[in-house]
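Visitor: Following is a predicted model, sequence given first.
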Amino acid sequence: MKAQYVSYKAKSMINRLRHVDDWFWGRYTLNPYRGCSHGCVYCDARANQYGLSESFDQKVLVKENAVAVLERQLPRLKRDVVSMGGVCDSYQPIEKDRRLTKEVVETLHRHRFPVQVLTKSDLVLRDLELYREVNRGAWACVFFTITTFDPYVAGQFEPGASSPEERLVAMTEVAKAGVTTGVAMMPLLPGISDDDANIADIVKRVKDAGGQFVLGGGLTLKEGTQRERYMTFLGMHYPQALSLHQRLYGDGFETRGSYGPELLRRVRDICAEHGIPDRMTRPILPEDPLAANKQIAEKLFLRAYDLTLEEASSYRTWAYRKAAWAVDEMEENIESIYRQEDRKGLLRIKGIGKTLAREIEGWLQPGL
């Protein structure tokens, strides 16, 4: 069914996250369109938490007043990374004619905000020179979702998107332009695209094409339309994988047991074999007075991720995550605190005990 596009006046354009996204490093999220005509079968934007209609891939709202609303909002916000495309693809087909995403990025650039775009479309190349300008003034990242290069599987699960081959070509051009790029290998589907051969094929091709990272992740199955649609689709087209999904997920939205951490360990190992990181390096603006806080927080977030992969106790994992949030959201420079008060100053930070204080001290002493 062809998507219907409807003009819509947004009250707000930019959403400030409660905590920084420690996968993509966005502080803010933004979607020029409400809905997405790519029609990906696995998309969890159909989940109730996003407030989108069940038919959001058939009726897409175009936020016609996006620039005017942004011009009102941006001067009140602290500059940090704006992530686009996490829910509704900013370069879905309507963008070719409407050019709303381009107008939005131009507005963010005028206000010197770093911009990050995740997409399944090679249409983003139309705006490559704009992203180069954003990158010169702040920071830009354009990266792509690729979960398989099998044209049959991709065509079934991502019917409205550019082909994976087209996305890889686009990523190659982004890399040549000097803009940060890579691949979100998400979601890897149990029994369909989560095998080592598929993962290695993607990782190798991304590395050879100039990608700087490959992020791996599994599928979430959220109660309601998303889960029902996806499981019905499996029953019709991949019945051999249906029982595996039922066993792994039960009634939950995440896999049970060791499947999730084991999948991410395999992604990490394969990335290491090919010499490409399985995490995205956090961007730091040169003039950021709290750069040290962000760098220390990044190390704490990475340690929490390591513990997740090691299947450590949730208490240990959350201790690092909460400490990362505390450091990241401080208004005082952690280097200044340490210079003035040594370890005692670190112990004053919420969530930092003796063990974490010693670890942070080790990072601060040799210089960041």
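Guide: Noted; the coordinates are in hand.
Visitor: CA only for contacts and neighbour counts going forward, please
Guide: Noted.
Visitor: Okay, the closest residue to residue 113 other than its chain neighbours and residue 67: tell me how far apart.
Guide: Nearest residue to residue 113, sequence neighbours excluded (CA to CA, 6 or more residues apart in numbering): residue 79, at 5.5 Å. According to CA to CA, to the nearest Å, residue 79 and residue 67 sit 17 Å apart.
Visitor: Below is structure B, check it against A:
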Amino acid sequence: MVVRKIKVKSVLNKHKYQDSWFLEQYTMNPYLGCSFNCLYCYVNGSKYGEHVPSGLSVKINAPDVLYRQLKNRARKREYGIIALGSATDPYLQAEKDLKITREILKIIYRFHFPVNLLTKSTLILRDVDLLKKIDETAKLPSNLASKLQRGVILGFSFSTMNEEIAKIFEPAAPSPQERLNTMAKLKEEGFLVGACLMPVLPFLSDSEEHLSQMVKIVKEHGGDYVLIGGMTLFGNQPNDSKVRYFTALKNHFPELLEKTEALFRNKDYAPMDYQKKLHEITLKVCDKHGMRNSII
């Protein structure tokens, strides 16, 4: 894939409030677009993708811009967790050569900010040295200092752990087993690690049986927590997530197409009764396996 190099004026986005799930107060994405090509990606067709050019772009001046922004935040002591990977995986194939994420981690370490890094990639193992330094020296906001007591949270994203289903909906991403093995290695290195089962796939990976098995596997691979969330689907253009996802169902699981379409009829998200049931299952399976359904 051709990677377009772009320059930006800002890379750090500040939330008004700390996120209740991922605990971050800042987000940043070194890349625009994503070469993992997950069909359900919420960016495609949503407001978050309105200004994202087609293909893959790297914010080539991101480290310099971040240096200025974090220097200012640190001077004001506005410490908060930075989420890397909220919209685009920070460890895409291009990162192996470009090393933009690694340079960004150096800046984060320089100014002692904590980080929550979400990925599907094995390439994160390259940066264990930097992540350990951040973990040991980051300054946490006062409301997290006594609860978290570390500067790095490492999350791995899954929609399913069935290898064949993953190949359909996450065609260019590392396999679920590769992610699990990477998570286990990072746990052995002493990190706080977990799995974000987001989005679970309606009628494919959202049943109590399937979720119980996934939580069990996460625990067996050293996971400290799981976060479980439902799917959102957006847009009506050929490259939008709703169209791409329904096309994949038609081709591979035609028996599920009608009831999945009904679930998202006239909406971008499943109805409240579905979400309530998913939450109830989450509590049940996490209790069964002794797993936290939150980071802290």
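Guide: Looks like it arrived, so ask away. This is a predicted model, so every value here is computed, not measured.
Visitor: sorry, back to before: checking my notes, the residue nearest to residue 113 of structure 1 in a helix, right?
Guide: No: under DSSP: H, G, I helix; E, B strand; the rest coil, residue 79 of structure 1 falls outside any helix and is assigned coil.
Visitor: what about the helices in structure 2?
Guide: With DSSP state H as the definition, structure 2 shows helices at residue ranges 62-75, 95-98, 100-110, 128-137, 142-148, 163-169, 176-188, 208-220, 241-252, 254-263, 272-289.
Visitor: Make JSON lines out of those helices and add mean neighbour count and distance to residue 155 of structure 2.
Guide: Formatted as JSON lines, these follow (neighbours: other CA atoms under 10 Å; distance: least, CA to CA, whole Å):
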{"stretch": "helix 62-75", "mean neighbour count": "16", "distance to residue 155 of structure 2": "22"}
{"stretch": "helix 95-98", "mean neighbour count": "13", "distance to residue 155 of structure 2": "18"}
{"stretch": "helix 100-110", "mean neighbour count": "20", "distance to residue 155 of structure 2": "16"}
{"stretch": "helix 128-137", "mean neighbour count": "18", "distance to residue 155 of structure 2": "13"}
{"stretch": "helix 142-148", "mean neighbour count": "11", "distance to residue 155 of structure 2": "15"}
{"stretch": "helix 163-169", "mean neighbour count": "16", "distance to residue 155 of structure 2": "18"}
{"stretch": "helix 176-188", "mean neighbour count": "19", "distance to residue 155 of structure 2": "8"}
{"stretch": "helix 208-220", "mean neighbour count": "19", "distance to residue 155 of structure 2": "11"}
{"stretch": "helix 241-252", "mean neighbour count": "18", "distance to residue 155 of structure 2": "23"}
{"stretch": "helix 254-263", "mean neighbour count": "14", "distance to residue 155 of structure 2": "28"}
{"stretch": "helix 272-289", "mean neighbour count": "15", "distance to residue 155 of structure 2": "17"}
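Visitor: In structure 2, what range does stretch 314-324 of structure 1 match?
Guide: Across structure 2, nothing matches stretch 314-324 of structure 1 (TM-score structural alignment).
Visitor: Quick check: buried residues in that stretch?
Guide: 317-324 (16 or more other CA atoms under 10 Å).
Visitor: cool, and stretch 55-63 of structure 2?
Guide: 56-63.
Visitor: now these in TSV, with distance to residue 27 of structure 2?
Guide: Formatted as TSV, those follow (distance: CA to CA, whole Å):
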residue	distance to residue 27 of structure 2
56	19
57	17
58	16
59	14
60	17
61	17
62	13
63	14
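Visitor: Quick check: chain neighbours aside, which residue is closest to residue 87 of structure 1?
Guide: Nearest residue to residue 87 of structure 1, sequence neighbours excluded (CA to CA, 6+ apart): residue 45, at 5.8 Å.
Visitor: Tell me the residue in structure 2 aligned with that neighbour.
Guide: Residue 45 of structure 1 maps onto residue 43 in structure 2, by TM-score structural alignment.
Visitor: wait, what's in contact with its match?
Guide: Contacts of residue 43 of structure 2 were listed using CA atoms under 8 Å, 6 or more residues apart in numbering, and they are 49, 87, 241.
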